[in-house]
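> Just a sequence and a predicted model for now, questions to come.
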Amino acid sequence: MNPLYEPFPDYVVVNDKRVRIVTDFREYIKLIDLLKDDEVNTIEKAELIMSWFLDEPAGEFSECLQALSDFVTNYRGRETRSNREEENDQESEEQHNTPVISYNQDAPYIIAGFLECYGIDLIEVPYMHWWKFQMLIDGMNEDCELKKRMGYRSIDLSKIKDKEERERIRKIQKQIAIVDRVVTSEEIGDAFGNMMF
């Protein structure tokens, strides 16, 4: 999919049939919060997750969940779940699994970053597609506080040779460490997978 000339999808494909889904970014932040909520049991989560589908999905529950999981984690359209499973590059896999953003903890920086970089007030905007939201975060300038935090969190300290620089970055990482439970792309897929009946 090329967003420069194709519209963002408002559906997923289940059993070769398009099924319309909710696409606003707020809803997917809620979904991620739901997945990490240990107080909601698996059956309740499954029932709640079905509310993200606007049409009655045709097919097995597991196929519906896989389609929604792919939508949540695959906004670039570059890699499918099977491609991720086949990836052999251990280093890039470790980087991919390292959480660099928390939608709860970083909420003030996300809001400020959208205002600073794009003039978009996320509190006031009535709708924004989940994929557009993700793309805009990726495209924020590196001077933005959110991107700085994400950058520092992604640094592998073992690759920094200078001891003083390593210590400086370690202190920064400790100050901005994500303290709430973050759900990675793989965990989203696993969470959906664990619900498959």
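Noted; the coordinates are in hand.
> switch to C-alpha atoms for all contacts and neighbour counts from now on
OK.
> if I look at the residue nearest to the spatial centre of the chain, how far off is Tyr152?
In the chain, the C-alpha nearest the mean C-alpha coordinate belongs to Thr73, at 5.6 Å (C-alpha atoms, centre = their mean). Between Thr73 and Tyr152 the computed distance is 22 Å (C-alpha to C-alpha, to the nearest Å).
> Start and end of stretch 167-187, how far apart?
With C-alpha to C-alpha as the measure, stretch 167-187 spans 30 Å from end to end.
> doesn't Asp190 make contact with the residue nearest to the centre of the chain?
No - in this structure Thr73 lies outside contact range of Asp190 using C-alpha atoms under 8 Å: 11.7 Å.
> Now tell me what touches the host helix or strand of Tyr152 from outside.
Assigned by DSSP states H and E, Tyr152 falls within helix 145-154. Residues from elsewhere that reach helix 145-154, judged by C-alpha atoms under 8 Å, 6 or more residues apart in numbering: 95, 98-101, 106, 109-110, 113, 140-142, 169, 172-173, 176-177.
> So which of these belong to helices?
Members of the contacts of helix 145-154 lying in helices (criterion: DSSP state H): 95, 109-110, 113, 169, 172-173.
> What subset of those is buried?
109-110, 113, 169, 173 (16 or more other C-alpha atoms under 10 Å).
> Next one for the comparison:
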Amino acid sequence: MLTLTRSDRSNPTGLNNEFEYCGHTYRINLAYDTVLSFYELLEDDHFSDEEKVAVAFQMFFDSQEINADDKFQIEAFKVISRYLNEDPYISADGDDSEAEGNVTSPRYYSFKQDAEAIYASFYEQYGIDLLYQKQKMHWDQFKALFAGLGPKTYFMRIVQIRQEDVTKLEGKAQQEMIRAQQRYALEDDQTQEAVQDQIANFGNMLIAIAKS
């Protein structure tokens, strides 16, 4: 059985960074930029399904000596997919509403399309230059800081524009908001919600490849 564990030995912060499978422990690369690269890989049509699997495995497991048979890969990415799609703010009854000022739904943002706004907002609020955090900042850390971005940051202002109900506005204010929404509009297949669906389907693709 393969499970995602938190290692106190190699990572004192206790962040997720190891897999256990059949009694063996494997280091997994869950740096924030690795996860974001995986998201981009899923929607890259230049790669075949088989190539995506090979590249993704290399991303997460680096150059470790692993006997990556079909069962290992299927189980590994099943757990990785579930981990990446976890949302600590969804309640037991499925309500994913959040406190005012936080990101409320993955359909209102895209890590790819909003990359510059997210970069600027991290620097603005935390003084963190994400370019210097590649292969340093863990996905858990990035996700927590991302969720904590305040309503006045560049990124969150864009999210608020997308969420605005223009029917509640009138005249010039309505026209300006419509233009702003057009400027920052997301393609349906670019939203983080769409990416999460792609991650969920990644496991099915692996199974199909294994059976072929």
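Received, thanks. Quick caveat, the model's predicted, so the values are computed rather than measured.
> so where do the helices sit in the first structure?
Ranges of helices in the first structure, per DSSP H, are 25-36, 42-49, 61-73, 81-86, 90-97, 107-118, 130-139, 145-154, 163-175, 185-194.
> tell me the most buried of these?
Among those, helix 61-73 has the highest mean neighbour count (mean count of other C-alpha atoms under 10 Å), at a mean of 20.
> on that earlier part again, could you give the angle of the helix holding Tyr152 of the first structure to helix 163-175?
Put simply, helix 145-154 of the first structure runs at 120 degrees to helix 163-175, going by axes from the mean of the first three to the mean of the last three C-alpha atoms, to 10 degrees.
> With the second structure overlaid, how far apart is helix 145-154 of the first structure on average?
With mean C-alpha distance after the TM-score superposition for the first structure, helix 145-154 of the first structure departs from the second structure by a mean of 1.6 Å once superposed.
> residues in the second structure aligned with that helix?
Aligned by TM-score structural alignment, helix 145-154 of the first structure falls on residues 154-163 of the second structure.
> how near is Ile207 of the second structure to Asp69 of the second structure?
According to C-alpha to C-alpha, Ile207 of the second structure and Asp69 of the second structure sit 12 Å apart.
> next one: Tyr21 of the second structure
12 Å.
> Report the contact partners of Tyr127 of the first structure.
Residues 24-25 are the ones in contact with Tyr127 of the first structure under the rule C-alpha under 8 Å, 6+ apart.
> How about the contacts made by the alignment partner in the first structure of Leu42 of the second structure?
Under the alignment (TM-score structural alignment), Leu42 of the second structure maps onto Leu35 of the first structure. Residues near Leu35 of the first structure by C-alpha under 8 Å, 6+ apart: 45, 183, 188, 191.
> same thing but at 10 Å, please
Listed by C-alpha atoms under 10 Å, 6 or more residues apart in numbering, the contact set of Leu35 of the first structure reads 29, 41-42, 45-46, 49, 183, 187-188, 191-192.
> want to throw those into a markdown table with distance to Glu91 of the first structure?
Putting the contacts of Leu35 of the first structure into a markdown table (distance: C-alpha to C-alpha, whole Å) gives the following:
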| residue | distance to Glu91 of the first structure |
| --- | --- |
| Ile29 | 27 |
| Asn41 | 34 |
| Thr42 | 32 |
| Lys45 | 33 |
| Ala46 | 33 |
| Ile49 | 33 |
| Val183 | 20 |
| Glu187 | 18 |
| Ile188 | 20 |
| Ala191 | 23 |
| Phe192 | 25 |
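> and which of the residues you listed is nearest to Ile123 of the first structure?
Ranking the contacts of Leu35 of the first structure by separation from Ile123 of the first structure, with C-alpha to C-alpha as the measure, puts Ile29 on top at 13.8 Å.
> Number of residues surrounding Met140 of the first structure?
Counted with other C-alpha atoms under 10 Å, residues neighbouring Met140 of the first structure total 17.
> my guess is it contacts Gly113, does it?
Yes - taking C-alpha atoms under 10 Å as the definition, Met140 of the first structure is a contact partner of Gly113 at 7.3 Å.
> just to revisit the earlier point, so what's the gap between the helix holding Tyr152 of the first structure and the chain middle?
16 Å (C-alpha atoms, centre = their mean, to the nearest Å).
> got the contact list for the residue of the second structure most remote from its centre?
Residue farthest from the centre of the second structure, counting by C-alpha atoms, centre = their mean, is Gly171 at 38.0 Å. Listed by C-alpha under 10 Å, 6+ apart, Gly171 of the second structure has no contact partners.
> what about it, distance to His138 of the second structure?
Between Gly171 of the second structure and His138 of the second structure the distance is 46 Å, computed by C-alpha to C-alpha.
> Ala56 of the second structure now?
Relative to His138 of the second structure, and taking C-alpha to C-alpha, Ala56 of the second structure is found at 17 Å.
> Trace Phe61 of the first structure over to the second structure, please.
Using TM-score structural alignment, the partner of Phe61 of the first structure in the second structure is Gln73.
> ok, the closest residue to Glu40 of the second structure other than its chain neighbours - how many residues close by?
Counting by C-alpha to C-alpha, 6 or more residues apart in numbering, Glu40 of the second structure lies nearest to Lys112, which is 7.4 Å off, once chain neighbours are set aside. Here the number of neighbours of Lys112 of the second structure (other C-alpha under 10 Å) works out to 15.
> if I look at the aligned residue in the first structure for Lys112 of the second structure, how far off is Val182 of the first structure?
Aligning on TM-score structural alignment places Lys112 of the second structure opposite Asn104 in the first structure. Asn104 of the first structure sits 9 Å away from Val182 of the first structure, going by C-alpha to C-alpha.
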